[in-house]
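> Sequence below, structure please.
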Amino acid sequence: MRKSFSFVQPPWRIALWSVAYSSVLAVAVFGNLIVIWIILAHKRMRTVTNYFLLNLAFSDASMAAFNALINFIYAVHGDWYFGEAYCKFQNFFPVTSVFASIYSMTAIAVDRYMAIIHPLKPRLSAKVTMGVIVSIWSLAVVLAFPLCYFSTTRAQPHRTICYVAWPRMEDDPFMYHIIVTVLLYVLPLVVMGITYTIVGVTLWGSEIPGDSSDNYHGQLKAKRKVVKMMIIVVVTFALCWLPYHLYFIVTGLDKRLMKWKYIQQVYLSVLWLAMSSTMYNPVIYCCLNSRFRTGFKRAFRWCPFIKASSYDELELRSIRLHQTRQSSISSIHRLRDSLTDGNLTNPSRAEFSSEVNFHS
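A predicted model of the protein is given here:
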């Protein structure tokens, strides 16, 4: 360790942190690549919601691959080994990736809201969905651009540092992080909290006495599983990133904390927790969704103790009959509800438009 770097850790602690960060890298990249493969390789999985999940998986895999381990190496050694170009990328890409992740989740929440609360309104087409995804990444680049523009390296005795050379070093870093916290954390979580609350009240308050339709109850159950899964995804993200944002707010308000002898351990902990958010979603999908679970079985079918049944194959591949049946059922139920409710003032009686990717 360089003598000029004040935070020196014993080898055993560095080894433990190395295992922790390497585990995030391996699980996040491998798991999210499988999610991407499941969606792209199976036509039945190519739906609006799943395209946003694909975007979420791509941003999570990219963050883990390009930033998690590099951040750890720099935090431990205090010496930047990777050049000025990667310094700019290292500061720029995490904000871009997190923006894409959180707003993909927000887009899913809004899409679920429209599908369940306003089922008769047109759904997003594939073309519009792609446009939304491109817009998300474009806005992410704009928000993160100052980090890329002002990032640079500087040679010091015994080491090189990578930092953001803000015009006003006293005020700009803290103000920028407040803006990032609001736009990347507070605002989207508020939007998702409101939409999922409305959706949850509608779904879990939708038991209608006398309505014994098996299809109605089956679709209601499926929609509840979708919303439950997405709420778990959002809550996991929020819990993982909360300490990270609090860390920068607190240290921004009291810069003396940066000289505390345990501050490096605190930073490595909150950074690991934030980076670990990239590895949980594939596990959540596999546990809570039958089609993703089938996809993971197919991906790991080379393992002797994992077998995909003929039903599993049917679950992902038989799209035409399923879509025709769902289209007919949806049309019948929408006509029934329109005749029954008139202007659909009772949304709980409205047809919860079926989406083939989330039956479980």
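> C-alpha only now, for contacts and for neighbours.
Fine.
> hang on, Leu124 packs against Tyr51?
No - the pair Leu124 / Tyr51 is not scored as a contact, 11.2 Å apart, by C-alpha atoms under 8 Å.
> in the protein, which spans are strands?
151-156, 159-164 (DSSP state E).
> Let me know which of those strands is tucked in deepest.
Of all these, strand 159-164 has the most neighbours on average by mean count of other C-alpha atoms under 10 Å, namely a mean of 18.
> Give the other helices and strands that that one contacts.
helix 83-117, strand 151-156 (3 or more C-alpha pairs under 8 Å, 6 or more residues apart in numbering; DSSP states H and E).
> Dump those into CSV; add distance to Tyr311 as well.
Below are the helices and strands packed on strand 159-164 laid out as CSV (distance: least, C-alpha to C-alpha, whole Å):
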stretch, distance to Tyr311
helix 83-117, 28
strand 151-156, 53
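> Tell me which of the ones you listed lies nearest to Trp272.
Trp272 lies closest, by C-alpha to C-alpha, to one member of the helices and strands packed on strand 159-164: helix 83-117, at 13.4 Å.
> Now do the closest one: distance to the chain's middle.
Offset of helix 83-117 from its chain centre (C-alpha atoms, centre = their mean, to the nearest Å): 7 Å.
> Report the buried residues of that helix.
84, 86-117 (16 or more other C-alpha atoms under 10 Å).
> next one: stretch 24-35
Within stretch 24-35, the residues that qualify as buried are Val24, Leu25, Val27, Ala28, Val29, Gly31, Asn32, Leu33, Ile34, Val35, counting by 16+ other C-alpha under 10 Å.
> between those residues, which is nearest Leu147?
Here the nearest of those to Leu147, counting by C-alpha to C-alpha, is Leu25; it sits at 23.5 Å.
> Burial check on the nearest residue to the closest one once chain neighbours are set aside, number of neighbours?
Using C-alpha to C-alpha, 6 or more residues apart in numbering and skipping the chain neighbours, the partner closest in space to Leu25 is Ala64 (5.2 Å). Neighbour count for Ala64, taken as other C-alpha atoms under 10 Å: 27.
> want to put them side by side, so please do this one too:
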Amino acid sequence: MDPLFNTTSMPNWTTSSNTNNDTMYENQFVQPVWRIVLWAIAYSCIVIVSIVGNVTVIWIIMAHKRMRTVTNYFLLNLAFAEASMSAFNTVINFAYAVHNEWYFGPVYCRFHNFFPIAAVFASIHSMTAIALDRYMAIIHPLKQRMSSTQTKVVVGVIWGLAMFLAFPQYYYSNVEQYPGRVLCYIDWPENTASKKIYHVCVAILIYFLPLLVMGCAYLVVGLTLWASEIPGDSSDRYKEQLTAKRKVVKMMIVVVSTFAICWLPYHVFFLLHEFFPKMFEKAFIQQVYLAIMWLAMSSTMYNPIIYCCLNDRFRAGFKQAFRWCPCVPRGSYEGLELKSTRYLQTQTSVYKASRMETTVSTVLQVGDDMEQPKIKAMAGPGPGGASVGVRPHSSSLDLTSNGSSSRSVSKTVSETSSFYSSNNLQE
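From the prediction side, this is the model:
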């Protein structure tokens, strides 16, 4: 994954001779301490923000049933891939780039070269799956959406393909002791064409092709959602649905654009290294590589920030997760609804509640028509001078109770319908 180091030669070391004609190896990429400290701070920020933010995203989705939607399952997979890459590769990449020596053994060398490609593949193809899901939901709304089981199968397939693509990096990884240092590199076969073909295919499959697919999908979706104006007589429910869809698509466009910007310099650097290796033997290239790698790795920390800024549910989840922090303002957690039984029952109960409202309203109307004669009957004396208004009075109280129930059910149905229309589509 690191083209600066995956080489069988030693371009980073120069040779010189002493008075005894012994060959001495000197590392031309040694940096001053102050520069290493600055880079260490920069990379540490990536690791901390990425791991904390993505783990929080995973908790928000897994801990709340309402958040377990098709889109959010792919976001969970994206968060897992990014948090893993930050935890297992960012620090190692930085240490190797700064010291230009491998300290972590042959087993981790294989993992170090294998996992980043798999994680980046899983990340960008999770975004692609979200783009295609949004396309189907908006352009073909009558077609059946993916179920939870199907979504998990797709995630499994993505990781299977990711590992298959990264396997050559694992297979050809090697650790070798050179005079004065240890290198972790990819020991490709003598046929150099296979190495170039592989790296070009990797760049296409984990960057250019997925971005092309997502660009086309979001272009069509954007034209559908924003090009046409909302009809003047549209219902509130229609406007809420359209607004919810626009918010989701807007958030994902920002996520994809951020990923594309962060990884473009790295892939350009990668390809240039394959076709023009002599360009990368200069001492300044180490600083260029550290900057490009920092930008690429930083893509793992932006998504939680984007979710928090552009999605009400994730914002409520982050407020709940960091409610202990004095700098986090107290906000209503109702938007996330941890124990969202009302949401889980909405789809099955809204129809029953509507029928109940109709039935009770009919009974109430009949009761109102009959109430006046019954009250008059109560005024007259019965046999023996006793009042005969007890039963009609009881019926009147029952009808009054039913009337309250009707108003309560009507209010509940109205609130439930509003809740369902405004929140169910904000996946």
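> sorry, back to before: comparing Leu124 and Tyr51 of structure 1, which residue is more hemmed in?
Here Leu124 of structure 1 and Tyr51 are compared on neighbour count by other C-alpha under 10 Å; more neighbours surround Tyr51, at 21 against 16.
> Which residue ranges of the stretch 151-300 of structure 2 form helices?
192-203, 209-222, 236-275, 285-310 (DSSP state H, counting those that start in this stretch).
> Which of the buried residues of stretch 24-35 of structure 1 fall within helices?
Val24, Leu25, Val27, Ala28, Val29, Gly31, Asn32, Leu33, Ile34, Val35 (DSSP state H).
> give me every residue that touches the alignment partner in structure 2 of Ile73 of structure 1.
Alignment note: Ile73 of structure 1 maps to Ala95 in structure 2; criterion TM-score structural alignment. By C-alpha atoms under 8 Å, 6 or more residues apart in numbering, the contact list for Ala95 of structure 2 is empty.
> I'd guess Thr15 of structure 2 is in a strand, am I close?
Yes - when DSSP: H, G, I helix; E, B strand; the rest coil is applied, Thr15 of structure 2 is found to be in a strand.
> shouldn't it be in contact with Met24?
Yes - distance between Thr15 of structure 2 and Met24: 5.6 Å, which falls inside the contact criterion (C-alpha under 8 Å).
> Spell out which residues are contacts of both of these two.
If you check Thr15 of structure 2 and Met24 against C-alpha under 8 Å, 6+ apart, no residue is contacted by both.
> Tell me how many other residues crowd the equivalent of Leu120 of structure 1 over in structure 2.
Using TM-score structural alignment, the equivalent of Leu120 of structure 1 in structure 2 is Leu142. If you count neighbours by other C-alpha under 10 Å, Leu142 of structure 2 ends up with 9.
> From the centroid of structure 2, which residue is nearest?
Centroid-nearest residue in structure 2, with C-alpha atoms, centre = their mean: Leu75, separated by 2.6 Å.
> In structure 1, what sits opposite that residue in the alignment?
By TM-score structural alignment, Leu75 of structure 2 lines up with Leu53 in structure 1.
> what's the distance between that match and Ala107 of structure 1?
10 Å (C-alpha to C-alpha, to the nearest Å).
> Kindly report the same for Ala126 of structure 1.
14 Å.
> What of Pro282 of structure 1?
19 Å.
> follow-up on the earlier one: roughly how far does the closest residue to the match of Leu75 of structure 2 other than its chain neighbours sit from Asp111 of structure 1?
Excluding its sequence neighbours, the residue lying closest to Leu53 of structure 1 (C-alpha to C-alpha, 6+ apart) is Ser104, at 7.1 Å. Going from Ser104 of structure 1 to Asp111 of structure 1 by C-alpha to C-alpha gives 10 Å.
> Same check on Val128 of structure 1?
For Val128 of structure 1, the distance to Asp111 of structure 1 - C-alpha to C-alpha - is 12 Å.
> What residues does the match of Leu120 of structure 1 make contact with?
So Leu142 of structure 2 contacts nothing (C-alpha under 8 Å, 6+ apart).
> neighbours around the closest residue to Leu425 of structure 2 other than its chain neighbours, how many?
Using C-alpha to C-alpha, 6+ apart and skipping the chain neighbours, the partner closest in space to Leu425 of structure 2 is Ala244 (6.1 Å). Using other C-alpha under 10 Å, Ala244 of structure 2 has 20 other residues around it.
> Just give me the match in structure 1 for Ala244 of structure 2.
Ala244 of structure 2 maps onto Ala222 in structure 1, by TM-score structural alignment.
> And Ile51 of structure 2, by the same measure?
Match for Ile51 of structure 2 (TM-score structural alignment): Val29.
> residue contacts, that match?
Neighbouring residues of Val29 of structure 1 by C-alpha under 8 Å, 6+ apart: Asp60, Ala61, Ser62, Ala64, Ala65, Met279.
> Swap in 7 Å and give it another go.
Ala61, Ala64, Ala65 (C-alpha atoms under 7 Å, 6 or more residues apart in numbering).
> just to revisit the earlier point, take the helices of the stretch 151-300 of structure 2 and write them to CSV, including distance to Asp398 of structure 2.
Shown next, in CSV, are the helices of the stretch 151-300 of structure 2 (distance: least, C-alpha to C-alpha, whole Å):
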stretch, distance to Asp398 of structure 2
helix 192-203, 74
helix 209-222, 54
helix 236-275, 35
helix 285-310, 50
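> can you tell me how far the residue opposite Pro94 of structure 1 in structure 2 once aligned sits from Leu183 of structure 2?
Residue pairing (TM-score structural alignment): Pro94 of structure 1 is matched to Pro116 of structure 2. Distance, Pro116 of structure 2 to Leu183 of structure 2, using C-alpha to C-alpha: 18 Å.
> Please apply the same query to Val37 of structure 2.
From Val37 of structure 2 to Leu183 of structure 2 the distance is 23 Å (C-alpha to C-alpha).
> what does Tyr302 of structure 2 give?
On the measure of C-alpha to C-alpha, Tyr302 of structure 2 and Leu183 of structure 2 end up 32 Å apart.
> And for Val220 of structure 2?
48 Å.
> and what of Lys411 of structure 2?
According to C-alpha to C-alpha, Lys411 of structure 2 and Leu183 of structure 2 sit 70 Å apart.
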